[in-house]
Structures are given as structure tokens and as C-alpha cells.
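*Asks:* fold the stuff below for me.
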Amino acid sequence: MGDIDTCGCKVGRVTAKYGRGDVDEWLIEEWQDEMSIRSLTAEFNKEIIEEELTAVGASRLEWSKTPVYEALHTEELSEPETIEIRRELERAGVDVEQLSSDLVSHQTVYRHLRNCLATSGPDEKSAEERREQARNRIYALQQRASLVTESTVESMQTAGVTNVGDPEVLVDVRIVCRDCGRSMDLDEVLTGGCDCPPK
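*Replies:* Down below sits the predicted model:
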């Protein structure tokens, strides 16, 4: 997916301000992968907060367990907790009022996806788009499983626990119909599946 031009809505202005031009692609992919708008909004805002903390020289690790997002953009914390976190941010050099103003609502993210990026939600995808999404997701998991397994085996060999020469890891996904016992590969399932009558 290529670069997406910055738009003039709040999401576009905020991403340009914090140098996060890659966020649009992420928003599209995650929304079409069925992440909720509210979850997208929370993750987007947390990224903006992290960018601001980095900009003022604050340690991400130091702040990683502090509920900054909850203090600035939700009502999940008590008032004393919220006040204390805001004071800590100010002491760290953060313009708390400006950062709070830069955080976006889920309605803003939704309008950005629909109006600025002309993106369809997960419920509007065609059958072929759903097949391709499922195929890509499972193939990515296969690749990850292969890499993790290969790395683990190599570590075991280095430690002298096992010896399998030059290992090649193959990860195959099979789906078995419990009604008739037919074993199918992923493409068979995605393009038709089993023809046996369900019990």
C-alpha cells in the first residue's frame, strides 16, 4: 500500500504534527481486519502520547505502566489519580492541555476513515476480499510459526541438546470436517469447503 496524502481533518493534522504519516495505512488495515473504531482510537491516541513523551525526552519505559491515556482522555481514573498524572506530565515537560487537545474521539476516527480515506468497514467487504484477508492472516501466522520453530531448533542445536543437521521447517495447515472426516487445505476451505450434509 502506497503513501496516503495528509488530509485536513483533525486526524490528518495530528498525524502531520507528530510525524506519523504511516498511521493511515495502519488504520485502514486494522479496521478492515475487524478492530473496533473505539480500539483503533485508543491505540491511535496512545501512539500520539508516546510520540510526545519521546519529544520531551521522557523514557517510554518509565511511563509504560502509567495510565496516561486514561488520565487525559477517559473517566476511568479517580480525580486524584488524574490530577497526579497530569502534574507528573507537566514536570516531565509535557504541555498537558495541548496534548489533551490533540487526542481524537472515535467519531473523528470514523469520519476520517469513511470521508478522508474512503475506506469500507469489515461488514462491507466482498466474499473475495474476506477470502484474501483470511488467507493473508493465516499465511502470516504460518510464516511466524516457521521462523520461531527454526530459531528454537537452532538454539537447541547450539546448546547441544539436539542435532538435526541443517533443519528446514515446514508448517502446513489442514482443516478436517468432523462430519465426514475429509481433510482439506486452506484454499479448499476458502473456495468451497466440504460438500457433505451437516449432521
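*Asks:* switch to C-alpha atoms for all contacts and neighbour counts from now on
*Replies:* Fine.
*Asks:* what sits up against stretch 113-129?
*Replies:* The contact list for stretch 113-129, computed with C-alpha atoms under 8 Å, 6 or more residues apart in numbering, reads 7, 9, 24, 27-28, 31-34.
*Asks:* quick check: end-to-end length of that stretch?
*Replies:* Using C-alpha to C-alpha, to the nearest Å, the end-to-end distance of stretch 113-129 comes out at 18 Å.
*Asks:* returning to what we had before: in strands only, show me the contacts of stretch 113-129.
*Replies:* Per DSSP state E, strands hold no members of these.
*Asks:* where's the residue positioned nearest the centre of the chain relative to residue 63, distance?
*Replies:* Central residue of the chain (C-alpha atoms, centre = their mean): residue 30, 5.8 Å from the mean position. Between residue 30 and residue 63 the computed distance is 26 Å (C-alpha to C-alpha).
*Asks:* next: residue 83.
*Replies:* Per C-alpha to C-alpha, residue 83 is found 16 Å from residue 63.
*Asks:* ok, back up a step: residues contacting the residue nearest to the centre of the chain?
*Replies:* The contact partners of residue 30, taken as C-alpha under 8 Å, 6+ apart, are residue 40.
*Asks:* to compare with the earlier structure, here is another sequence to fold:
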Amino acid sequence: MSDSEPGRRGKVEQLIEKHDLDGIGDRLERRWTANGDERKSLRDLADEFNRELLRVALIDAEIQPLDGDVENVYRLLTDDDVSTADRTRAKRRLDREDVDVDHLQQEFVTYQAIRTYLREHRGASYSSEKRDRTESEKEHIQRLRGRVQSVTNSKLAQLRRNDDIELGSFRTLVEVNVLCRDCGTKYAVEALLDNGGCDCVGSDE
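*Replies:* Below you'll find the model as predicted:
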């Protein structure tokens, strides 16, 4: 997949115009900005867009795909779990049907291209996106802290069993604190993230 952008227009915009994909831009934006379970990720939308490109390629080759055909062929072409033999057979079948597989795969877009199209071309935004990133990073930090705690417990217990150290019943505490050097306030990292940053930022004092 290449996201190169000849000229000023982005790749997704060019492909929409080239293949007359009327309405797909509205659909992508609507699904990206939806709430709850109806919202689709950028990766899901990239797959949806690429399946539409595949559907058009099949129709251009005078192949009328049956229900589920497009999804299955796309899976064979792109899924990491598909064997090399199955992927090769799928490509050969498309070649026999006069589908230019190499060109089609070059047209496939990544989630970054979809994001660029939605944000820069359509001016779309997802209000919870910033919050989602913060929550994701907080969870990542918590997992790392849990791993440090687990490894420390294991190593201390091993040293104690081997009589390398003397230690009674113990409990490992792992804290991650953040000190704001501008105001001197110290936060637990979760509290800082939940607070949206340090209170001194943007203060008039």
C-alpha cells in the first residue's frame, strides 16, 4: 500500500474521483464520528474503502461478485493469517479474470491516508479522540507498572529462597509520580492524566 500523494490532492480523494465512489466520503465520516458501538476505527474504514476498490475492480473485469465474495477475496489478499499458497491462488484467479492485482494492491490505502482524508479534506474530527489517546496511554503505563511489580516480586522471592537476602513477608509497591518543574506540584501519573495535565498550565498566576 502506498500513500504517496501526487499533486496536492490526497490519495483517497483521488481514488474516490477516479472510481466514481459517490457517497463513500460521507459514509466514512459518519462512521468515524459516530458514538458508541456504531463508531468504526480508522483501520476498519481503510479496510472498508479497500474492499470498495476491490469490488469496483471486479465489476470492471465483468465479474459480478456474490454476497461475501469481496470480503473473502480481500481477506485472502491482505490477512496476515492467510497462507502464501492460498494468497497466490487468489491472485492467480484474479489474474485469469483480467484483474490487475498489482495495480489494485498499490491503490489500497492505509489508515493514515483515511485519517488525512477525513481531517484535512473533509474537516472531520472525533471529539473523544484526544480522551481515547490519554486513556490508552494510561492503560499502557499501568501495564508496564504491573510488569515491574511482578518481575520485582519474582526476583526478590527467588533471592530469598536462595538465601541471598533476608526478607520476611513483603509487598512490592511501584509508584510513578510526575513533578511539574514550573510550579513544583507532584502528581501520581494517573491523577495527572485524569486531570488533563498540570493545573498551573494556562493559569493567570
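*Asks:* helices along structure 1, start to end?
*Replies:* With DSSP state H, the ranges of helices along structure 1 come out as 10-17, 23-32, 37-55, 60-63, 68-73, 79-91, 96-102, 106-111, 127-158, 186-190.
*Asks:* which among those is found nearest to residue 176 of structure 1?
*Replies:* Closest approach to residue 176 of structure 1 among the helices of structure 1 (C-alpha to C-alpha): helix 186-190, 9.7 Å.
*Asks:* where in structure 2 does the closest one align, residue-wise?
*Replies:* Using TM-score structural alignment, helix 186-190 of structure 1 lines up with nothing in structure 2.
*Asks:* repeat that for stretch 72-81 of structure 1.
*Replies:* Going by TM-score structural alignment: stretch 72-81 of structure 1 matches residues 77-86.
*Asks:* show residues contacting the matching stretch.
*Replies:* 75-76, 87, 90-91.
*Asks:* show me which of those residues is closest to residue 131 of structure 2.
*Replies:* For the contacts of stretch 77-86 of structure 2, the minimum distance to residue 131 of structure 2 (C-alpha to C-alpha) is 31.8 Å, reached by residue 75.
*Asks:* quick one: the residue nearest to the closest one when sequence neighbours are not counted from residue 134 of structure 2, how far?
*Replies:* Nearest-residue entry for residue 75 of structure 2: residue 82, 7.7 Å, with adjacent residues in sequence omitted and distances by C-alpha to C-alpha, 6 or more residues apart in numbering. Between residue 82 of structure 2 and residue 134 of structure 2 the computed distance is 34 Å (C-alpha to C-alpha).
*Asks:* among the two, which residue is more densely surrounded?
*Replies:* A direct count of neighbours by other C-alpha atoms under 10 Å for residue 82 of structure 2 and residue 134 places residue 134 higher, at 16 against 12.
*Asks:* in the strand or helix carrying that one, what counts as buried?
*Replies:* Per DSSP states H and E, residue 134 of structure 2 falls inside helix 129-161. Along helix 129-161 of structure 2, these residues count as buried under the neighbour rule (16 or more other C-alpha atoms under 10 Å): 134, 138, 145, 149, 152, 156-157.
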